[in-house]
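> following is a predicted model, sequence given first.
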Amino acid sequence: MLKESSSGRIFKNPILEKLTRTHISAPLIVFGGISFYLLYAAIAVKGLSFIITVMLFVSGWLLYSLIEYMMHRYLFHMEESTPVRKRLVYTFHGVHHQHPRDKDRLAMPIPVSLALSAILFFAFQFVIGDYVYAFLPGILIGYASYLWVHYMVHTFQPPKKGIFKIWWIHHGIHHYKQPERAFGVSSPLWDMIFRTMPDR
């Protein structure tokens, strides 16, 4: 049986394997900085009102939480019916389930997440114009909050009470008891809506 503190391997190539590892502070700093700049540009450069900026930011955060839930449920835990699917599931998420305390595999590599962020920026800019400057930070901070919560629940013992204890129990049930439930990490909102809250 694998030890929880052990580390899996995704690629045989040592360079590619190194690129799969990301210290948790890197994306938090990068996406925090990008979000701050975009929010500043939304108000100071693009002239969006404070209220509109807040509403767009919250909308982006909610959209991220839904994306997080859907990807975790339907992509990361899809049926491994073919060798390709099995490989994809292991690469995206299976290695994390086998080695849940590997601190360097709790975030996407920075180049990948930056590329996805750039694609999202231009896609949303095409659809909603300058509102993207307030909307995208909600998505990015949503991702950063997911990373923070995910890191905390996998690396720290929770206090006896409080929101962190709730997150810790919720995600622990997903890992160790009911992997077909509790797909929300940063929030149980969509588990409640789609009725995938764990049985306790």
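All right, it came through fine.

> from here on, just use CA atoms for contacts and neighbour counts.
OK.

> find the nearest non-adjacent residue to residue 100, please.
residue 4 (6.0 Å; CA to CA, 6 or more residues apart in numbering).

> my guess is that neighbour meets residue 101, correct?
Yes. Residue 4 lies in contact with residue 101 (CA atoms under 8 Å); the separation is 5.7 Å.

> here's the one I want to compare it with:
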Amino acid sequence: MCNKVMGGGSEGRAITLVEGGEETPNKPMYRKSEIKARVDRGEALVMFDGGVYDIEPYMTSHPGGKEVLTEFLGEDVSEAFRGLGAGYHEHSKVAMKQLGKMLIGYVEDGAPHHHAESAGREDQSVTFEVDREKGVVLQVWKLGSQYDKWVHTPDLGTDPLRFFDNPVLELFSKTRWWVIPLVWLPVAFAAISSAVVHSETSLLAALQFATLGAFLWTSIEYTLHRFVFHSVPTGPMAITMHFLMHGCHHKRPMDRLRLVFPPAAALPIVVTLGGLIRAALPHHVALCVTSGALVGYVCYDMGHYYLHYGKNHVGTYLGAMKTSHMAHHYKDHSVSFGITSPLWDHVFGTLPKPNAQSTVQT
């Protein structure tokens, strides 16, 4: 139940909302005409369950793209947010929590408003608080058993997390998307060229072996993502390494400077996998397979960047992959491990399940 105490005035009219015995701060009341006028002046306001929200901070980080939100500015998004109606999907509890942080007031004569501010409150069960003004990498281990819940409570925003206090380390922890093809495609080209030039391997055979390598990459990608990156770490070193390798991405999914793998961090994985391939196959075949796997990896990282920042083309393959990956981040992180392809999710039954209970912490 919520009790409303209103003062006089229009936009200056305030409301006190009592939820669960706690009184929330006063917030103003707005007429719908006032909301429309503010939107016309360039503000990003929407209405939801009788509340008024300024979603400007979320416009650029919305997983479905800014364009999707633009058409709803000044409107009531209650039904669309719950997936009621053709073309809409039900949003997660994480999305509800993020929306709650953007509450600025209430609609005059609007629907009763029960949950917005309480949804936006910080989780009080995490006793150690990470100081975001300092480098977080050397703090996360202190979370201990609370780390898994903390890291799977996604942050709103696109600004990079501060990893290190040292500015040089901080600089090298960030990677632009174009660095990946710039570094790894020449290596892939050199490997397959060496196989063709220094052996009797034909170009056609080399390309066939490379295709096998690209297919092999999809299984490597799935295995690493599911069984390594989504293992639950214990101990300070394991927690710190997990955060560096993948946890940071789940904590702030729209941090565009940490969406792709830094080459320095990827190098040990590439060397290890390349060594295993060379141990299992003849040298010239191994070079071609490694080349294809590297191209597959580049497609993985570029595809991953697109899934977060590319336009959502509904009804297309990429649109379906984007929807599936957003479900992985914001609804259930125990599904949708494939980035390049959903093949292995099909094989092992880890596709998103309709109406499944969320495993993402709120």
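Cool, the structure landed. Keep in mind it's a predicted model, so treat the numbers as computed, not measured.

> mind reading off the mean deviation between the longest helix seen in structure 1 and structure 2?
Secondary structure of structure 1 per DSSP state H: the longest helix is helix 132-155. Here helix 132-155 of structure 1, set against structure 2 after superposition, deviates by a mean of 0.8 Å using mean CA distance after the TM-score superposition for structure 1.

> in structure 2, which residue range corresponds to that helix?
Aligning helix 132-155 of structure 1 against structure 2 (TM-score structural alignment) gives residues 286-309.

> same question, stretch 10-29 of structure 1
Under TM-score structural alignment, stretch 10-29 of structure 1 corresponds to residues 163-182 of structure 2.

> give the buried residues for the matching stretch.
Residues of stretch 163-182 of structure 2 classed as buried: 163-164, 173-175, 177, 180-181 (neighbour count, 16 or more other CA atoms under 10 Å).

> that stretch: how far from the chain's middle?
How far stretch 163-182 of structure 2 lies from its chain's middle: 18 Å, per CA atoms, centre = their mean, to the nearest Å.

> now, the buried residues of stretch 163-182 of structure 2 that are in helices?
Residues of those located in helices (DSSP H): 180-181.

> can I get the buried residues of stretch 163-182 of structure 2 in TSV including distance to residue 103 of structure 2?
Converted to TSV, these look like this (distance: CA to CA, whole Å):
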residue	distance to residue 103 of structure 2
163	29
164	32
173	34
174	32
175	34
177	34
180	39
181	41
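
> can you identify each of the helices in the stretch 51-200 of structure 2 by residue range?
In the stretch 51-200 of structure 2, the helices defined using DSSP state H, counting those that start in this stretch lie at 66-70, 78-81, 93-100, 116-120, 147-151, 167-172, 179-197.

> relative to residue 343 of structure 2, which of those helices is closest?
Closest to residue 343 of structure 2 of these, according to CA to CA: helix 179-197, at 23.8 Å.

> that closest one: what's the following helix or strand?
Scanning forward in sequence from helix 179-197 of structure 2 by DSSP states H and E, the next helix or strand is helix 203-223.

> tell me, how many residues neighbour the residue nearest to residue 100 of structure 1?
Neighbourhood size, residue 4 of structure 1 [other CA atoms under 10 Å]: 13.

> any idea how far it lies from residue 103 of structure 1?
11 Å (CA to CA, to the nearest Å).
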